[in-house]
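1. fold the stuff below for me.
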Amino acid sequence: MSRNYKVQNRFLFHTNIKIKIPEVYYTETVFDELYGILEDVNEKYNSYSENSFIDRINKNNGNFVEVNEEMIEILEKVVHFSDIMNGEYDITIMPLIKLWGFYKKSDVRIPEKEEIDEIRKLIDYKKIIIDRERKRVKIDAGQEIITGSFIKSYAVDKLVKEMKRRGIDDAIVNAGGSSIVAVNQMPEDEWIINVENPEKENISEKNEQGYVTHILLDSYREKNDEDLFDIKISDESYCTSNQGNTFVEIDNQKYGHILSPKTGYPGKNRQIGIITKEAFAGDIISTGLYNQSPEKFFEILDRLNREIKVEGYMIDEEGKIHYSKGFFEHIIKD
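-> Below you'll find the predicted structure:
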């Protein structure tokens, strides 16, 4: 039996966040209460929010800043994932992002290698000192934390927990298309997610089994493939990272915002897609895997799967798509 749903869309974390719930759970205040959870996280923990805990930590770099228990827990989890990925994911990368001109309105240029090497000395998540006993945090002088790769998804996970506490067992939250969480009571109940082509001018090429294997440029076709495929998720999340929307353009060349903490340069892969239980983990993982070779992609996935269930794919810089074995189970073939 089909259900009727109520949908609302609000702008938070610099993107549109859509919540869809069954009509039976709708009240005049339910959306205000649910979005209130996101707003609370945004106010307290987003590095872009004035006077948030992270904002205070950044502005007082080199000194301890008092925080609350939740801030401690968030940072400990982030550091743990950085450890698993051997520093391929690092939230102290903000000085490098600024060096590349992502917060400049003019005079954007490719940094000199010497400049990159000097700034990279500041990029080290292991220098984040978390004093759990005294509830305080310190970063090194000159360091700066950016939360863009995890705080939105953390907020969505917190929202989903509240939904389940209220008995909402059928819902979907879409945070800007890059973090999507499905809520289902039964495993056989699934939400269908459309996986977009990161480069709209390209077409997709399939193998004999019907799976997309490449995205290719075809300037002669009238209609290209804006979508790659559909996937199904049940009580889990789908997170994606690409450079399509956030980049600087220098001499007609686009340079994306996902930088490698190891090299200091933007990644050249096209897209990463990750399916995990919680969006917080998926968002971090998709960012950390973005700058990897296919071999390292699978190596890190294997390491992560010792702790949590993770499936994913990588579209490399040549447009070839590399899938984990378990990801095929989520793809809906034509």
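2. from here on, just use CA atoms for contacts and neighbour counts.
-> Noted.
3. which outside residues touch the helix or strand where residue 152 lies?
-> Element membership for residue 152 (DSSP states H and E) is helix 151-165. Applying C-alpha atoms under 8 Å, 6 or more residues apart in numbering, the contact partners of helix 151-165 are 13, 34-35, 37-38, 41-42, 45-46, 169, 173, 175, 179, 181, 183, 278-280, 283.
4. mind redoing it with 7 Å?
-> With contacts defined as C-alpha atoms under 7 Å, 6 or more residues apart in numbering, helix 151-165 is touched by 13, 34, 37, 38, 41, 46, 179, 278, 279, 280, 283.
5. just the buried residues of it, please?
-> By 16 or more other C-alpha atoms under 10 Å, the buried positions in helix 151-165 come out as 151, 152, 153, 154, 155, 156, 157, 158, 159, 160, 163.
6. the contacts of helix 151-165 in helices, which ones?
-> Mapping the contacts of helix 151-165 onto helices (DSSP state H) picks out 34, 37, 38, 41, 279, 280, 283.
7. OK, contacts around the fourth one?
-> It refers to residue 41. Applying C-alpha under 7 Å, 6+ apart, the residues near residue 41 are residue 155.
8. check the last one too.
-> Under the criterion of C-alpha under 7 Å, 6+ apart, the contact list for residue 283 reads 149, 150, 153, 239.
9. in the helix or strand containing residue 204, what's buried?
-> Using DSSP H and E, residue 204 sits in strand 202-206. Within strand 202-206, the residues scored as buried using 16+ other C-alpha under 10 Å are 202, 203, 204.
10. what's the next secondary structure element after it?
-> Heading C-terminal from strand 202-206 (DSSP H and E), you reach strand 212-217.
11. packing partners for that following strand?
-> Judged by 3 or more C-alpha pairs under 7 Å, 6 or more residues apart in numbering; DSSP states H and E, the packing partners of strand 212-217 are strand 202-206.
12. so the strand it packs on versus strand 212-217, what angle?
-> 150 degrees (axes from the mean of the first three to the mean of the last three C-alpha atoms, to 10 degrees).
13. and strand 202-206, what other elements does it pack with?
-> Strand 202-206 packs on strand 212-217, going by 3+ C-alpha pairs under 7 Å, 6+ apart.
14. so what touches the strand it packs on?
-> 201, 202, 203, 204, 205, 206, 207, 228, 319, 320, 321.
15. now it: how far from the chain's centre is it?
-> Here the centre of mass of C-alpha atoms in strand 212-217, compared against the chain's by C-alpha atoms, centre = their mean, to the nearest Å, lies 23 Å away.
16. next up, for comparison:
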Amino acid sequence: MSYKGSHITKEIKIIISLLVVGFLLFLFIKNFNEQKEYYKKGILMDTFVEIRVWGKDGDKAVSDCWEKLEHLADILDRFNKKSEIYKINSNSGKWVKVSKDTIDVIEKAIYYSRLTDGYFDPTIAPILELWGFYDKDYKVPEEAVLRKELKRVDYKKIQIKDSMVFVPKGMEIDLGGIAKGYILDRLLSLLGKYKIRGALLNIGGQIGVYGRPKEDNKWEIRIRDPRRLDDYIGSVYINEGSVATSGDYERYFVKNGVRYCHLINPKTGYPQEEIMSVSVISKKAVEADALSTAFFVMGDKAMSYWQKFADLGVIIVFKDRKIWYSPNIYFVKK
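-> Coordinates of the predicted model:
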């Protein structure tokens, strides 16, 4: 059930500390002028999810958003045996009929794969499985085995015809690098039909915002420190859109003193060793999600690659703790 919060006075600052699988964010929401807060949280797709809405239609907005969220999670979760992605993967080598939503997100995954020259690739699943990131039986693969499995990774081999999807035998789709952003965009679009002042959506650490706390306010988001997980490196200020972070602290294991994370370069089969985290700020959540993954796995190439995207903001934290950020964002270091 939704939680209806108490009234918020002009001088109250709500500090929302999000300790989630993704990254740590503090969001400062100011001056809601006694707008009532409506709130719901839970676990979907094995990740923490929360919806916060302020305004007259907040209760209805939260309810409808949650219903849409559950629907999309049910069809896009590759581990859910009733999902359409599971259906595609378990029938590789055959054409599979799926919904318009699934076609839409797969088409977007292919689009961002092309846009990033394959650094983002939704067919990376066999490599993640080989490293043990699915069953948590972590291991560094043998080079020969890795080279063999890399032949199963190629987004160009996904075929779509009308409502049908085909992947070659042995290939699997994993939308973990784009599904959260896709769902956020769908929910943010849905919010436009309600009389609300503002909304904060959090899916596994990726944040989407709607409206503004006040006309002269921005949303302040503090980006998690990749090594001091109860601290932050600085704040980014946005009016709209989404912030997504990919980091080597989310899912990883250490062997012989080397940290290996689940963000694998589809071209090499290995994680990169230069960057600890990449945050991407975009008006489109799906873009922030996919590109934070792509920029992370490509390493320091991301410092120049981001310029292909005019409205994109990027924050990179390197292994030596140096911070680089694109000049087109309002970012304040701690």
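17. just the closest of the buried residues of strand 202-206 of the first structure to residue 261 of the first structure, please.
-> Distance to residue 261 of the first structure, by C-alpha to C-alpha, is smallest for residue 202 among those, at 29.3 Å.
18. test my guess that the closest one contacts residue 225.
-> Yes: under the criterion of C-alpha atoms under 7 Å, residue 202 of the first structure makes contact with residue 225 at 6.3 Å.
19. so what corresponds to residue 190 of the second structure in the first structure?
-> Under the alignment (TM-score structural alignment), residue 190 of the second structure maps onto residue 162 of the first structure.
20. from residue 77 of the first structure, how far out is that match?
-> 20 Å (C-alpha to C-alpha, to the nearest Å).
21. now swap in residue 116 of the first structure and tell me
-> 28 Å.
22. out of the contacts of helix 151-165 of the first structure, what pair is the most spread apart?
-> 34 and 283 (20.8 Å).
23. tell me the counterpart of residue 45 of the first structure in the second structure.
-> By TM-score structural alignment, residue 45 of the first structure lines up with residue 76.
24. next one: residue 279 of the first structure
-> Aligned partner of residue 279 of the first structure by TM-score structural alignment: residue 285.
25. enumerate every residue touching that match.
-> Counting by C-alpha under 7 Å, 6+ apart, residue 285 of the second structure has contacts 181, 182, 184, 185, 208, 241, 242.
26. from residue 82 of the second structure, how far out is the fifth one?
-> Same thing as residue 208 of the second structure. From residue 208 of the second structure to residue 82 of the second structure the distance is 27 Å (C-alpha to C-alpha).
27. re earlier: what about the second structure, which of the contacts of residue 283 of the first structure hold up?
-> Mapped onto the second structure and checked by both residues aligned by TM-score structural alignment, their matches' C-alpha atoms under 7 Å, the contacts of residue 283 of the first structure keep the contacts 149, 150, 153, 239.
28. so which of those residues is the closest to residue 253 of the first structure?
-> residue 149 (23.9 Å).
29. how many residues are close by residue 40 of the first structure?
-> 12 (other C-alpha atoms under 10 Å).
30. name the nearest residue to the equivalent of residue 130 of the first structure over in the second structure, ignoring sequence neighbours.
-> Aligning on TM-score structural alignment places residue 130 of the first structure opposite residue 160 in the second structure. Distance criterion C-alpha to C-alpha, 6 or more residues apart in numbering; nearest residue to residue 160 of the second structure, sequence neighbours excluded, is residue 166 at 6.4 Å.
31. strands of the stretch 1-150 of the first structure, start to end?
-> 5-12, 15-22, 65-66, 129-131, 136-138 (DSSP state E, counting those that start in this stretch).
32. in terms of neighbours, single out the busier of residue 116 and residue 77 of the first structure.
-> Using other C-alpha under 10 Å, the more surrounded residue of residue 116 of the first structure and residue 77 is residue 116, with 18 against 13.
33. can you list the contacts of residue 283 of the first structure in a markdown table and add distance to residue 5 of the first structure?
-> Converted to a markdown table, the contacts of residue 283 of the first structure look like this (distance: C-alpha to C-alpha, whole Å):
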| residue | distance to residue 5 of the first structure |
| --- | --- |
| 149 | 30 |
| 150 | 28 |
| 153 | 23 |
| 239 | 23 |
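34. which one of the strands of the stretch 1-150 of the first structure lies nearest to residue 299 of the first structure?
-> Of the strands of the stretch 1-150 of the first structure, nearest to residue 299 of the first structure by C-alpha to C-alpha is strand 129-131, at 28.5 Å.
35. got the buried residues for the closest one?
-> Buried residues in strand 129-131 of the first structure (16+ other C-alpha under 10 Å): residue 130.
36. what's the neighbour count on the residue lying closest to residue 70 of the second structure once chain neighbours are set aside?
-> Nearest non-adjacent residue to residue 70 of the second structure, counting by C-alpha to C-alpha, 6+ apart: residue 44, 7.3 Å away. If you count neighbours by other C-alpha under 10 Å, residue 44 of the second structure ends up with 16.
37. so how far is residue 153 of the first structure from the residue of the first structure sitting at the aligned position of residue 44 of the second structure?
-> Under the alignment (TM-score structural alignment), residue 44 of the second structure maps onto residue 12 of the first structure. Relative to residue 153 of the first structure, residue 12 of the first structure is positioned 12 Å away (C-alpha to C-alpha).
38. distance of whatever residue of the first structure lines up with residue 109 of the second structure from residue 252 of the first structure?
-> The equivalent of residue 109 of the second structure in the first structure is residue 78 (alignment by TM-score structural alignment). Using C-alpha to C-alpha, residue 78 of the first structure is found at 35 Å from residue 252 of the first structure.
39. looking at those two, which is more packed in?
-> residue 78 (19 against 7).
40. against residue 172 of the first structure, how distant is that one?
-> 25 Å.
41. before we move on, what about residue 151 of the first structure?
-> 18 Å.
42. any idea how far residue 112 of the second structure is from the spatially most central residue of the second structure?
-> When C-alpha atoms, centre = their mean is applied to the second structure, the residue found nearest the centroid is residue 289 (4.0 Å). Distance of residue 289 of the second structure to residue 112 of the second structure, given as C-alpha to C-alpha: 10 Å.
43. cool, and residue 186 of the second structure?
-> From residue 186 of the second structure to residue 112 of the second structure the distance is 18 Å (C-alpha to C-alpha).
44. for residue 162 of the second structure, same thing?
-> From residue 162 of the second structure to residue 112 of the second structure the distance is 20 Å (C-alpha to C-alpha).
45. what about the two, which has more around it?
-> residue 112 (22 against 9).
46. is it true that residue 270 of the second structure touches residue 264?
-> Yes: assessed by C-alpha under 7 Å, residue 270 of the second structure is found in contact with residue 264 at 5.3 Å.
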